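Visitor: make a model of this:
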Amino acid sequence: MFKSVYAAVGSTREAVNPLWHKAVALALVVGSAAALGLASPSAIGSDGVGDPYFPQDGNGGYDVSRYDVKVFYDPAKPDSFTGDTTVQAAAKQDLDRFNLDLEGFTVSSVTVNGVPAREVARTGAHELVITPASRVRRGSVFAVRVGYSGKPAGASWHKLQGGGVDVTGEPHSATAWFPLNDHPSDKAALHLEATVPAEWTVIGNGLPGPTSERDGLKTFRWNEDHPIVSYATTMAIDKFTVHASKLADGTPVINAYGQNTTYLPDSEALVPKIMAFLTKTFGPYPFDSTGSIVVAPEATEGSLALETQTRPTYDGAFFDASAVHELAHQWFGDSVSFSDWRDGCIAECFAQYTGQLWDEAENGADLDKSYREIVASHVGDAAYWAVPIYDPGKDRPLDYALYDRGALMLHALRRTIGDAKFFGLLQHWTAAHRYGNASWPGFERLAAHDAGQDLSGFFRAWAHSSVIPPEPYLHPGPLNG
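Guide: As a prediction, the model looks like this:
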């Protein structure tokens, strides 16, 4: 049934155009800058993508295709972390200077296409400013290698009860362990090579590669070749117990249980059934492996559960409800990711409603009845309806409204357009934007197209308003019963 996320979880130009003088002056300045080897304004990658909520997140001027992250970490020395990351990218413009995002650490070396950078600077909370020895030309593919070390910083480093560490978080986490273009709009493959003392195990995203051991150290490799959104990356180091199996179609399932966690065999046994349900509902599973990472943090604020790509992370244990939600994110949020942070509904609204769909299919839950009861209980509660589901505000990008009312909205949409069109829409959406980025307004347009009807009033009332939706949007079809 529906539950609150908190409850459950140009000779004449001079005369004609006086601005021409300024254009000439600017051209002279730019030309002089080039002669002096300085960066011209047009050849500087921006220090942020201009996200409405996090304007300094990400960077402009290039698209990343792959991260190769090599790290060394000894849990017995938690203040010492060593990283060596190579960023493969394509230049969208000429670049005399560009930025990466990295939080903390001392940067010891930076090369661009194997040549030491002319200058490296740090600014702001996470900007790594790189001036290459020579201009990176628009359209070229280039590689940036960064060596760094020091004490890990940031709230995304979670100390585990057994002495290990887990690096997860939303909206930010990846900047705390490797340099990157930290915005959901620039997704890239991630290859991790992590070396730890031999008694420890490293779990990451994607498929495991070969492990190697030497001089009491063990190196683990994890390869996620599908594009990954930055906050869905993870690295967990613990003395894991790993259960490996396969789905009916051969997809590897890797469930890793850290120290002081609870193994629930019945919940683990449900994963194949959950995956079959999700695949039937949303279309083919978008990735090459699945499973879970279960850890026991020393201290957390709320649940640590997060849809880390291919292998969601859970705090202490996982149940069918949490697994359904986080695995649904593999379609909604991981494969189809935000365009910007106003679009949280394309992840959370769907993942939350998927829990209701599972309850309906598995337990016969009456979602119409549950919907009517929740709406009735909030008719006079103005605060419940006050936060818009789309663009909820920069201080609350993942507000509870996306979960509670987002699920209600999707059920109302289902009753408005009918089951066949609704579930067809979900599969159309996940297929059309597979491995890419999308926006909530884009979903509204696709919904209207697939439904063959004008849904502008419905979405204005449900997603863009800060008051209770009027009739008939509040109680369409069977919801009037």
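
Visitor: going forward, measure contacts between C-alpha atoms and count neighbours the same way
Guide: Noted.

Visitor: could you pull out the helices in this structure for me?
Guide: 13-16, 19-35, 265-282, 320-328, 345-363, 367-377, 400-417, 419-432, 440-451, 456-462 (DSSP state H).

Visitor: may I see the buried residues of the second one?
Guide: Same thing as helix 19-35. residue 30 (16 or more other CA atoms under 10 Å).

Visitor: against which helices or strands is it packed?
Guide: helix 13-16 (3 or more CA pairs under 8 Å, 6 or more residues apart in numbering; DSSP states H and E).

Visitor: also this sequence, please, to line up against the first:
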Amino acid sequence: MKVLWTEDPQDKVFYFHLKGVTVDSVYLNSNKTSAVVGGIVGTNISYYSIVAPINAKIGDTFYVKVNYSGTMTCETGGTAGWCGGVTSQNGTLYTLGVGFVADYVSTTQHWLPCYDHPSDKATFHAKFKVPRGKIAVSNGNLTNVEADNTTITTEWTHDIPCATYLLTFAVDLYFPLEFGSSQLPMTVYSKGADTASTRKSFSLLPRMVRTFENKFGEYPFEKVGYVNTPTGAMEHQTMISFPTSLSQSRDTVNSVAAHELAHQWFGDNVTPEDFRDAWLTESFATYSESVWAEELGGFTGYLNNLSGKMSSYFNANEGVFPLYDYPRAAPSSNYPVTIYSKGAVVLGMLRYEVGDSLFYKSLKQYLSAYKYGIANTATFENMFQQTTGKDLKWFFSQWVHAKGWVKLDIRTSQTTNIDGKKVTNLRFVQTQPKDQGPFTNIPIEVGVKQKDGKYLYTIFTLKKDDETFTLPVEFPTDYTAITINQGPTLRTLLQVVSLTEVIENPKEERPELRIIPNPAGSDFQLDYCSEQNGSAVIVITNVEGKQLYKEIITVHQGQQKITLHNTLSSGMYWLSIEQNGRESTKQFVIQQ
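Guide: Predicted structure coming up:
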């Protein structure tokens, strides 16, 4: 290790981490010295320390050599699906740079002596000697290969600063698949049996890189690299560990590859100061999946992707907590769904709040200002406010530093305005727990479905915990459905708990279709009025428009009740009944 003092070495001590192996000897500037075990010996909170030269000062450089032996391991409590550290599976020896359960999070210390903290970046040069017939791949450029009758030694050099948790290696009989150019190599390493499927799965990789360069700025490293490993995915800098099963899928959309690629900007190029700021990596990479969906499917694809992430967050059983400095104890983890899915939707809301131009300008400015360095939540927030010229303290306060999301009880009613025109009113009441809000400046896109099947949309900004709005007079009062947060403009982190129609004159004709109760639980009924005997088709779709249920039923003329047994998870859905070309649609909520 080449160590540069960047601060005054007041205690004259250099610290490093190494776990699960035996330290045999330590040298400082070629002189043998001792490494003292510190922290709480025998626990996860342990480290080694070396006393530096007495006259050490800022700007000094010295060299530490650590000889160690043993079998490399992974985090205690890891699983077959993920174990931070070093794992051997299916003939592949590989590393994953973080653990989901280890309280020290960064797990490079399971194979490499280093100060294993994201704030302390390092350049990297390594030689890997492996049995002939296999090859070791790692970070940076392959600068040399040597072989004899029994071994192959590969030399890898990465001269750009890298957080230790982003260092890696993988060993197997790999074949390089090339997708890039001499200006920017893009290489995916695959075992022979998987090369055809891997080539198919990564066929859009150059387009993916171009998409992110357009949004985030020039790709920051010397190569784009992926390697197929039994588990993953993990955004190791320039050599992403990627699950072989996903490469075998031949899925050309490859959203996981997009997620990990985006990390090369968010997390690798600009690294969080510590793991309290991990949302600065995972939220942005998850949001980038939606950017990739927008590239492939337009803005509708982007919104649908965000809707899916919102549902994932609402259904996560991990507790409710902020994006910044979240708890890690079960049912949470080092990497909970919150910092992925909630964070992605929050970034989508930030994009809407400041507009596309300022949003991406701010991201590029942030990535440029802290290039190859570290940042924290405060520096990101300050950069965004400086670049946009907007006061966004309220936004970051409620969406990044506070927990939870908006839950709404919505009631519709109709009145006559001063011009004698009948209008529809919507009352929004925030019902989330008191320690989660109230939220303010909430954009809510409301859609009204006309009899011809077309929608009209408007956006209200909810500033209070109880507020009533009136739909524009050009919106029909004899609409067939109302949608909340499903329009063509944005997705807001909100959940409709109930949507109730207030009937001012109960003697008026009963609605053609009602869902009872709404919200519903395990079972619910349809109160349906049919004009004639015959068959009808019931269809249930989610907020993304995906069909989840379809059934053909027999109905009779007049009012009737139809019982449905629910297997849906909590969330918002649409139910429609179609009979002889006549369709009735209602929105409903499931609460399990």
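
Visitor: give me the TM-score for this pair.
Guide: Superposed pair, TM-score by TM-score structural alignment, normalised by the length of structure 1: 0.74. Supporting alignment: 386 aligned residues with a CA RMSD of 2.7 Å.

Visitor: about what we covered before: the helices of structure 1 into CSV, with extra columns for distance to residue 102 of structure 1?
Guide: Formatted as CSV, these follow (distance: least, CA to CA, whole Å):
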stretch, distance to residue 102 of structure 1
helix 13-16, 48
helix 19-35, 29
helix 265-282, 35
helix 320-328, 27
helix 345-363, 25
helix 367-377, 44
helix 400-417, 29
helix 419-432, 31
helix 440-451, 29
helix 456-462, 38
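
Visitor: to which residue of structure 2 is residue 288 of structure 1 aligned?
Guide: Using TM-score structural alignment, the partner of residue 288 of structure 1 in structure 2 is residue 222.

Visitor: tell me how far that match lies from residue 236 of structure 2.
Guide: Using CA to CA, to the nearest Å, residue 222 of structure 2 is found at 14 Å from residue 236 of structure 2.

Visitor: the two: which is more packed in?
Guide: Using other CA atoms under 10 Å as the criterion, residue 222 of structure 2 and residue 236 rank with residue 236 on top: 31 against 17.

Visitor: for residue 13 of structure 1, list the residues it contacts.
Guide: residue 20 (CA atoms under 8 Å, 6 or more residues apart in numbering).

Visitor: which non-adjacent residue is nearest the aligned partner of residue 345 of structure 2 in structure 1?
Guide: Mapped onto structure 1 by TM-score structural alignment, residue 345 of structure 2 lines up with residue 408. Once flanking residues are discounted, residue 408 of structure 1 sits nearest to residue 371: 6.6 Å by CA to CA, 6 or more residues apart in numbering.

Visitor: give me the number of residues near the one you found?
Guide: Neighbours of residue 371 of structure 1 (other CA under 10 Å): 20.

Visitor: then residue 471 of structure 1?
Guide: 11.

Visitor: same check, this time on the one 10 residues further on
Guide: Summarising burial for residue 481 of structure 1: neighbours were counted as other CA under 10 Å, giving 9.

Visitor: so who does the match of residue 288 of structure 1 touch?
Guide: 140-141, 184-185, 238.

Visitor: distance of it relative to residue 190 of structure 2?
Guide: Residue 222 of structure 2 is 20 Å from residue 190 of structure 2, by CA to CA.

Visitor: now do residue 326 of structure 2
Guide: From residue 326 of structure 2 to residue 190 of structure 2 the distance is 36 Å (CA to CA).

Visitor: likewise for residue 131 of structure 2?
Guide: 18 Å.

Visitor: residue in structure 1 paired with residue 204 of structure 2?
Guide: In structure 1, residue 204 of structure 2 lands on residue 270 (TM-score structural alignment).

Visitor: ok, now residue 106 of structure 2?
Guide: In structure 1, residue 106 of structure 2 lands on residue 172 (TM-score structural alignment).

Visitor: and the spatially closest residue to its match that is not a sequence neighbour, how far is that from residue 355 of structure 1?
Guide: Once flanking residues are discounted, residue 172 of structure 1 sits nearest to residue 231: 5.6 Å by CA to CA, 6+ apart. Distance of residue 231 of structure 1 to residue 355 of structure 1, given as CA to CA: 22 Å.

Visitor: and if you look at residue 19 of structure 1?
Guide: From residue 19 of structure 1 over to residue 355 of structure 1 (counting by CA to CA), the distance is 61 Å.

Visitor: cool, residue 63 of structure 1 as well?
Guide: 35 Å.

Visitor: repeat for residue 401 of structure 1
Guide: For residue 401 of structure 1, the distance to residue 355 of structure 1 - CA to CA - is 16 Å.

Visitor: neighbour count for these two, which is higher?
Guide: residue 401 (26 against 23).

Visitor: skip the chain neighbours and tell me the closest residue to that one.
Guide: residue 389 (6.0 Å).
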